[in-house]
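> Provide a 3D model corresponding to the input given below.
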Amino acid sequence: MRTRIGIIGAGPAGLLLAWLLQRRGIESVVLERRSREHCERRVRAGVLEQGTVDTLAEAGLGERLAAEGHVHHGIELRFGGAGHRIPFEELVPGRAITVYGQQEVVKDLIKANLDAGVDIRFEVEDVAIEDFEDRPRLTFGGERLDCDFIAGCDGFHGIARAAVPQDRVRIFEKAYPFAWLGVLADVRPSASELVYSASERGFSLHSMRSDTVSRFYLQVPPETKAEDWTHEAIWAELKARHETVPGFTLDTDGPITAVDVAVMRSFVAEPMRFGRLFLAGDAAHIVPPTGAKGLNLAVADIRVLARALGEYYASGSEDLLDRYTEICLHRVWRAQHFSWWMTNLLHAFADADAYDRRLQRSNLEYVVRSRAQATALAENYVGLPYSTDETG
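The predicted model follows:
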């Protein structure tokens, strides 16, 4: 078999690349080791930046997003017995976030691609990359797929980055001394916007997926397993960390339907191109979820890669392909800093002394009292506008 672009991974990055390429008349094949059902039901991020929403809408994927997504014009920082709203509509007019689960984005992308005739192969066994420098090809299940280029969109633990010799990849990484316990519950949200709560007990986040489904996160020790927590203990701890302001009661009148643990890490692999192999999304970089940047960075990578490949097939120019790493990493490192900053701002560190804790409180108070600091948080949270290189 032969195709122009071989794409590894049917997550948001790989599926969006396939969709944007087919709109440019560029053929691709997507290989995914999981089932379609697994991809469409896997709960991950749910906060879409303004630029991500605009990208999906411009690509003809915005109908269900507009109908079912929840647009938020602010977030709340809760600490010291009070809540403090960061008003996006005042600080960054015209820009907001939309709460729409990653699995919903994946459903929309799978349907659009399959309806358009894009070749997506689920439950593919033994995928391997060969000769990505000159004559790239993918082998899987006894078959061979020759490609012009390969896009590694297969996540942090995928095969794409692992196929590159270690001496050609520079790794920057940081592990955090805690994890997040993620909780999905069939209970109406107790707040109309996301609530980031910092307390001595640890950090907690109140988010939502719909009018009847809430998503919560609890800071927990890094070795925590989901089965370590009973549902009763989860609700008790969520109430303790969120019911810290007068008049607020957390609604717990519904079942918990899923519990998972997310490791907190920062990771960047440089470069993001190796011959005719390109890395995108989590295959190239990971951020702690505090800043809600993971999915949005993947979309930004794919915008650049799709445009670069489109330019190559239209004119033969490799200028954007050659600059792919440079363009993407400019946004990646900005998001890395913001995610690291939000993580340090809001979490309780076990090794923090009295000085560290007072410094952290001072920083929180400065953010909510200074318009300049609040604006910096807001413009990074809703997503910085795309540059000329990213938009074309």
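
> Please count neighbours and contacts with C-alpha atoms only from this point.
Noted.

> buried stuff in stretch 79-89?
Neighbour counts using 16 or more other C-alpha atoms under 10 Å place 79, 83, 84, 85, 86, 87, 88 of stretch 79-89 among the buried residues.

> mind checking how far the last one is from residue 311?
Okay, so that is residue 88. According to C-alpha to C-alpha, to the nearest Å, residue 88 and residue 311 sit 36 Å apart.

> ok now stretch 301-320, how far from the chain's centre?
The chain centre lies 23 Å from the centre of stretch 301-320; the measure is C-alpha atoms, centre = their mean, to the nearest Å.

> swap that for stretch 150-160, please
On the basis of C-alpha atoms, centre = their mean, stretch 150-160 sits 15 Å off its chain's mean C-alpha point.

> Between the two ends of that stretch, how far is it?
Stretch 150-160 has an end-to-end distance of 9 Å (criterion: C-alpha to C-alpha).

> what's the answer for stretch 120-137, then?
Stretch 120-137 stretches 17 Å from its first residue to its last (C-alpha to C-alpha).

> From the rest of the structure, what touches that stretch?
Residues lying outside stretch 120-137 but in contact with it, judged by C-alpha atoms under 8 Å, 6 or more residues apart in numbering, are 6, 10, 29-36, 113-114, 138-141, 144-150, 159-160, 163, 274-277.

> Quick check: ChimeraX command selecting the buried ones in those.
Buried residues among the contacts of stretch 120-137 (16+ other C-alpha under 10 Å), as a ChimeraX selection:
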select :6,10,29,30,31,32,33,36,113,138,144,145,146,147,148,149,150,159,160,274,276,277
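
> Here is a second sequence; please produce its structure as well for comparison:
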Amino acid sequence: MRTQVGIVGAGPAGLLLSHLLHRCGISSVVLEARSRRYVEERIRAGVLEQGTVDLLNEAGVGARMQREGLVHHGIELRFSGRNHRIDFADLTGHGVTVYGQHEVVKDLIAQRLADGGDIRFEAEEVSVQDVETARPRIRFRHAGRSQELDCDFIAGCDGFHGICRPSIPAGQLTTYDRVYPFAWLGILAQAAPSQDELIYANHPDGFALYSMRSPEITRLYLQCRPDEDPADWSDDRIWSALHARLGDGADGWRLNEGPILQKSVTPMRSFVTEPMRHGRMFLAGDAAHIVPPTGAKGMNLAVADIRVLAAALDGFYRRGDEAGLDGYSATCLRRIWRMQRFSWWMTSMLHRFDDKGDFDQRVQLAELEYVTSSRAASESLAENYVGLMRR
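The predicted structure is shown next:
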């Protein structure tokens, strides 16, 4: 087989890259280890920055998002028994859109298939070869046959546990890693949202987050131990903790309950690898960086990577210009580190750290008081959250 760009991974990064390349007249093949059903039902992030929304609309894959996405013009911070709203629209003129990552994936798959795109689901034994040469290759097994894909470039969009980054020889990458001493217990509940915007709660028992996925489905999180077994959390225990941490009853607000459809534990870590290129292979999305979900940046950073990579590949094929490819890693990393800082800051401000004492907890509250009482501090949070920094 022969294509111009071989893409490993059919998450939002790989699919969006394939779509943008198609619009530029550049061929690609996407290889995905999982089934189509798995990737379309895999529940992940759901908050889209303004820049992500704009790109999906510009690329012609935002129609369903515009119909079904929930536009939010702010968030609420709850601490010390009080509620404080950060008004994104007033502070920045923009907002965010709640639209699940799996919905974005569905839209991209449907569009790629409608355009005749080549996506190979359930590809096995995938390996990358000769990435330091002008003719890299991807070997894989699909539908019982061993195959080889010759290409000009490889895009490693296969996530943190994928095969692309580990295939780079030792000593070629520098990694920066931080593992947090807690995790999130996340649930999907068949319950109508109790309000229109997200709630981030700092509570003595630990952090909690109220979110939603649709007018019928609520998404909620509780801080827990990294080794927590979701089976140890009964529905009653979950709802009791959520009512307590989210300040149920404050200002007449009540949390709606409903059947819990899904429970899972999400580890919390920060991770960056530099550079995001080796030879003719480029890493994007979770293959190159992970952020704690507190700042809602995971999928948005992946989309930002792809915006840069697609433009660089278009410049190469259209004009023979390699400057964009050569600058890809440095360009992406400037934004990545800014968003790492923001995600770390939000995580540090809102979570309970069991190894910290009363002094540190009082500093947390002082930080929250400052953020919610200073327009300059509120504007900084809002600007980072809606994602106006595109350089």
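
> Now the TM-score, please.
Laid over one another, the chains give 0.98 as their TM-score (TM-score structural alignment, normalised by the length of structure 2), with 385 aligned residues with a C-alpha RMSD of 0.7 Å.

> Give the helix, strand or coil label for residue 173 of structure 1.
Here residue 173 of structure 1 is recorded as strand under DSSP: H, G, I helix; E, B strand; the rest coil.

> now do residue 227 of structure 2
Secondary structure for residue 227 of structure 2, judged by three-state DSSP, is coil.

> counterpart of it in structure 1?
Residue 227 of structure 2 maps onto residue 223 in structure 1 when the alignment is built from TM-score structural alignment.

> quick one, what contacts that match?
Contacts for residue 223 of structure 1 (C-alpha under 8 Å, 6+ apart) come out as residue 179.

> separation between it and residue 232 of structure 1?
Look at residue 223 of structure 1 and residue 232 of structure 1: by C-alpha to C-alpha, they are 20 Å apart.

> for residue 107 of structure 1, same thing?
32 Å.

> ditto for residue 283 of structure 1
Using C-alpha to C-alpha, residue 283 of structure 1 is found at 36 Å from residue 232 of structure 1.

> Over to residue 260 of structure 1?
According to C-alpha to C-alpha, residue 260 of structure 1 and residue 232 of structure 1 sit 16 Å apart.

> The two: which has the busier surroundings?
Taking neighbours as other C-alpha atoms under 10 Å, residue 260 of structure 1 and residue 232 compare with residue 260 leading, 15 against 10.

> In three-state terms, label the aligned partner of that one in structure 2 for me.
Counting by TM-score structural alignment, residue 260 of structure 1 lines up with residue 264 in structure 2. When classified by three-state DSSP, residue 264 of structure 2 comes out as strand.

> and residue 264 of structure 2, what does it touch?
By C-alpha under 8 Å, 6+ apart, the neighbours of residue 264 of structure 2 are 185, 186, 187, 230.

> Can you get me a residue count around residue 38 of structure 1?
Applying other C-alpha under 10 Å, I find that residue 38 of structure 1 has 12 neighbouring residues.

> which residues in structure 1 does the host helix or strand of residue 199 of structure 2 match up with?
Assigned by DSSP states H and E, residue 199 of structure 2 belongs to strand 198-201. With TM-score structural alignment applied, strand 198-201 of structure 2 matches the range 194-197 in structure 1.

> starting at the chain centroid, how far to that stretch?
With C-alpha atoms, centre = their mean, you get 18 Å for stretch 194-197 of structure 1.

> How about residues contacting that stretch?
Residues from elsewhere that reach stretch 194-197 of structure 1 (C-alpha under 8 Å, 6+ apart): 74-79, 203-208, 241-242, 346.

> Looking at those residues, spot the one nearest residue 193 of structure 1.
residue 75 (5.6 Å; C-alpha to C-alpha).

> once aligned to structure 2, how far is the helix or strand hosting that closest one on average?
Residue 75 of structure 1 belongs to strand 74-79 when assigned by DSSP H and E. Once fitted to structure 2, strand 74-79 of structure 1 is off its aligned match by 0.2 Å on average (mean C-alpha distance after the TM-score superposition for structure 1).
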